[in-house]
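Chemist: Got a predicted structure plus its sequence, pasted below:
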Amino acid sequence: MIKRLLFVVFFILILLGSSLWLDYATFRDEPVMLPEPSMIFEIPRGTSLRTVARRLSEEGILKHPYYFIALAYERGEQSRIKAGEFELVAGMTPADVLARITSGQVVQYGVTLVEGWTFRQALAAIEEQPRFVGSLVDRSDADLMAELGHPGEHPEGRLFPDTYVFPRQTPRFQVLRRAFERMEQVLAEEWAGRQDDLPIKTPYEALILASIIEKETGAPHERAEIAGVFVRRLRQGMRLQTDPTVIYGMGDRYEGRIRRADLREATPYNTYVISGLPPTPIALPGRAAIHAALNPEDGTTLYFVSRGDGTHVFSETLAEHNRAVRRYILGQE
């Protein structure tokens, strides 16, 4: 009688164990229940596996929190829960959720710095990303450059235009540092591949020229040709006479129009008055503009004028240039 009872108990335990295992296997492989196609699940720093499982259950994502804990132990992930924001999407299984929150694959938030922007425009864009922390715009340029390890240097043009992504709560200064270091890297790479015998003697001079090229044209195929014009002018001792430097020197006084008096005004950036390059960059140049500044196109042109469609007419002589000005600027055929 006792043997029979033990057999029955043993058989029941086997059935219960098999049923429990099948239930666990079904839980592990079935999609979780999300309230919407995708959602953000945030895990604060120091959160335990048990707390994560309980929260997932309370939010209706998982039916069995203890199965989730068992899954983590089965896979050796019980102590690898990461902090941050994680995106959960429809179709994910509990195994997928576990893999996501133990991989450190947190949600990233981006900020884009655009070619041709000024340093302060770039700071404003970083400031406007609400997921980052700490302020930049209320600090002086001098303080920011000192914290970047370059005290006394001008910040203009020193950030590389690109899209940068970081997790929530990233200090905004960290974004600034990444853009600064990226520009230093790109500039060093392009400087190493520069043409010989350029009238550009330092990487910083290349950055200045590249910023002018960036502001002069948005047409990719023109950058090297415009760089060639400027390099030939520098070699011949001609003034660059480029409007973007005048505009930069005018600062907040610029209202969309350059007058004759503005072209005669003696500012450090007025290349109609000064010889050579202005003292600093005037904008954020991209890699293409930096490459053009250090690899200008050969030729004999010394002048160019806008057609009004984003491209330019290039001329070898002043007479040709004046004809182009009459046609495209003054509207005289």
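Modeler: Structure received. Numbers count the residues shown, from 1 in each chain.

Chemist: can we go C-alpha only for contacts and neighbour counts from here?
Modeler: OK.

Chemist: out of all of them, which helix in this structure is the longest?
Modeler: helix 2-29 (DSSP state H).

Chemist: Can you list the helices and strands that that one packs against?
Modeler: Judged by 3 or more Cα pairs under 8 Å, 6 or more residues apart in numbering; DSSP states H and E, helix 2-29 is in contact with helix 65-74, helix 94-103.

Chemist: The helix or strand just after the first one versus helix 94-103: what angle between them?
Modeler: Tracing the chain C-terminally past helix 65-74 and defining elements by DSSP states H and E, one meets strand 84-89 next. Going by axes from the mean of the first three to the mean of the last three Cα atoms, to 10 degrees, strand 84-89 is angled at 160 degrees with respect to helix 94-103.

Chemist: that older thread, would you mark the buried spots in the longest helix of the chain?
Modeler: Buried residues in helix 2-29, defined by neighbour count with 16 or more other Cα atoms under 10 Å: 24, 27-28.

Chemist: returning to that earlier point: next, format the helices and strands packed on helix 2-29 as JSON lines and append mean neighbour count and distance to His321.
Modeler: Formatted as JSON lines, those follow (neighbours: other Cα atoms under 10 Å; distance: least, Cα to Cα, whole Å):
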{"stretch": "helix 65-74", "mean neighbour count": "18", "distance to His321": "74"}
{"stretch": "helix 94-103", "mean neighbour count": "18", "distance to His321": "61"}
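
Chemist: picking that back up, centre of the chain versus the helix or strand just after the longest helix of the chain, how much separation?
Modeler: Next helix or strand after helix 2-29 toward the C-terminus (DSSP H and E): strand 38-43. Remark: strand 38-43 is offset 24 Å from the chain centroid, using Cα atoms, centre = their mean, to the nearest Å.

Chemist: Then stretch 51-65?
Modeler: The answer for stretch 51-65 is 36 Å, by Cα atoms, centre = their mean.

Chemist: Need the contact partners of stretch 213-220.
Modeler: Stretch 213-220 is contacted from outside by 115-116, 223, 226-227, 242, 244, 283-286, 288-289, 293, 310-311, using Cα atoms under 8 Å, 6 or more residues apart in numbering.

Chemist: take a look at this one as well, against the first:
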Amino acid sequence: MVVVIPQGASIAKAGDILEEAGATSASSFVNHARFFGGSDPIKPGEYEIEKGMDAGDILALLQSGRTLQRFVTIPEGMPSILVWERLMAEERLKGEVPVPAEGSVLPNTYAFTTGETRAAVLKRMQAAMDKAFDELWEKRSKRAVVKDRNEVMTLASIVEKETAISSERRTVAGVYTNRLKVGMKLQADPTIIYPLTKGKPLGRRIRRSEIQAVNDYNTYAMAGLPKGPIANPGKASIAAVLDPAPTDYLFFVARGDGGHVFSRTLAEHNANVEKWYALRRERGEM
């Protein structure tokens, strides 16, 4: 069975919780703690009581702090509004949190215990991003054009959204690095969608008016980076923009399987677009 010992619970309160759950009698637990428990306090959290454990075994477990671990997973490229929704939907957590700043959360799987605050879990997620950024920033290459954390997270979030193939990340980062160096527009579709949905799926094709819309994010309407990240990038995408592939590619087009075909000139790119769009139409993907 599983019992939850709240923060600040006394031995007597823990005994009542254990008796109500059917794990042991309150008096047995309290008496064992009084005569044999030593000076170690019981620790709050969620505990799994195994069949056959007596009052002494249970006391030792509660004093050890070996709590039952629960997990929440933040996938790479998840926007902050969805991170917030995932935390708020976890019924074992308590308390309110604001929507975190975009790009402040490191995608990963995080352990928590029942009754812990959402604020504490979010703080661990953001501390993990701080640590990851600091470590990767120290290893940045001379090819990187990003100058500060906001630029790193912004470009890394675009790379994260543009490719699902891990082996492509540095190449995609290389393309965007080359474009930034020569003043070309990035023309990244996810930057059109972000101001419309805050990163949630659009659920339809992008409209011509949206491609032409002028705002702080749309990289079809302006040169340079958006004003901020459009998602929470993973470590691999951050590393990619800090050490982009040494390539002269300036263009890429989706193959329809998550990967891309890269090219150096507009003529090559247009030929690739024609070829791969034709194949995708044949497959019924367009």
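Modeler: Perfect, thanks for sending it. Remember, predicted model here, so these are calculated numbers, not experimental data.

Chemist: Distance to Asp262 of structure 1 added to the helices and strands packed on helix 2-29 of structure 1, as JSON lines?
Modeler: As requested, the helices and strands packed on helix 2-29 of structure 1 are exported to JSON lines (distance: least, Cα to Cα, whole Å):
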{"stretch": "helix 65-74", "distance to Asp262 of structure 1": "70"}
{"stretch": "helix 94-103", "distance to Asp262 of structure 1": "58"}
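
Chemist: For Gln236 of structure 1, find the nearest of those helices.
Modeler: With Cα to Cα, the closest approach to Gln236 of structure 1 among the helices and strands packed on helix 2-29 of structure 1 belongs to helix 94-103: 59.1 Å.

Chemist: after superposition, how close is that closest one to structure 2?
Modeler: Superposing on structure 2 and averaging over aligned pairs (mean Cα distance after the TM-score superposition for structure 1), helix 94-103 of structure 1 comes out at 2.5 Å.

Chemist: Could you identify the helix or strand that succeeds that helix?
Modeler: strand 108-112.

Chemist: what about that next one, how far off from structure 2?
Modeler: Mean for strand 108-112 of structure 1 is 2.5 Å (mean Cα distance after the TM-score superposition for structure 1).

Chemist: counterpart of that strand in structure 2, which residues?
Modeler: Mapping strand 108-112 of structure 1 onto structure 2 (TM-score structural alignment) gives residues 69-73.

Chemist: just how off-centre is the matching stretch within its chain?
Modeler: 13 Å.

Chemist: Contacts for that stretch, please.
Modeler: Outside stretch 69-73 of structure 2, the residues that reach it (Cα under 8 Å, 6+ apart) are 46, 87, 107-114.

Chemist: try 7 Å this time
Modeler: By Cα atoms under 7 Å, 6 or more residues apart in numbering, the list of residues contacting stretch 69-73 of structure 2 from outside reads 108-113.

Chemist: Would you mind listing which of these are buried?
Modeler: 108, 112-113.

Chemist: Just the closest of those to Ile58 of structure 2, please.
Modeler: Scanning these for proximity to Ile58 of structure 2, where the rule is Cα to Cα, the winner is Thr113, at 17.9 Å.

Chemist: Counterpart of the closest one over in structure 1?
Modeler: Aligned partner of Thr113 of structure 2 by TM-score structural alignment: Pro167.

Chemist: right, and its match touches Gly104 too?
Modeler: No - counting by Cα atoms under 7 Å, Gly104 is not a contact partner of Pro167 of structure 1; they are 10.5 Å apart.

Chemist: What is the aligned counterpart of Glu297 of structure 1 in structure 2?
Modeler: Under TM-score structural alignment, Glu297 of structure 1 pairs with Ala245 in structure 2.

Chemist: In structure 2, what residue spans correspond to strands?
Modeler: Secondary structure of structure 2 (DSSP state E): strands located at 2-5, 45-48, 70-73, 109-112, 251-254, 260-263.

Chemist: Quick check: which of the ones you listed is nearest to Val214 of structure 2?
Modeler: Per Cα to Cα, nearest to Val214 of structure 2 of the strands of structure 2: strand 251-254, 22.4 Å.

Chemist: with structure 1 superposed, average distance for that closest one?
Modeler: Mean for strand 251-254 of structure 2 is 0.7 Å (mean Cα distance after the TM-score superposition for structure 1).

Chemist: What is that strand packed up against?
Modeler: Strand 251-254 of structure 2 sits against strand 260-263, helix 266-282, with contacts defined as 3 or more Cα pairs under 7 Å, 6 or more residues apart in numbering; DSSP states H and E.

Chemist: now Leu198 of structure 1: how far from Leu284 of structure 1?
Modeler: According to Cα to Cα, to the nearest Å, Leu198 of structure 1 stands 22 Å off from Leu284 of structure 1.

Chemist: Between those two, which is the more surrounded one?
Modeler: Counting neighbours by other Cα atoms under 10 Å for Leu198 of structure 1 and for Leu284 shows that Leu284 has the greater number, 30 against 16.

Chemist: What are the neighbouring residues in contact with the more buried one?
Modeler: Taking Cα under 7 Å, 6+ apart, one finds 115-118, 157-161, 211 in contact with Leu284 of structure 1.

Chemist: can you tell me which residue in structure 2 aligns to it?
Modeler: Checking TM-score structural alignment: Leu284 of structure 1 goes with Asn232.

Chemist: do the same with Phe230 of structure 1
Modeler: Aligned partner of Phe230 of structure 1 by TM-score structural alignment: Tyr176.

Chemist: leaving aside the residues next to it on the chain, what's closest to Met129 of structure 2?
Modeler: Leu106 (4.5 Å; Cα to Cα, 6 or more residues apart in numbering).
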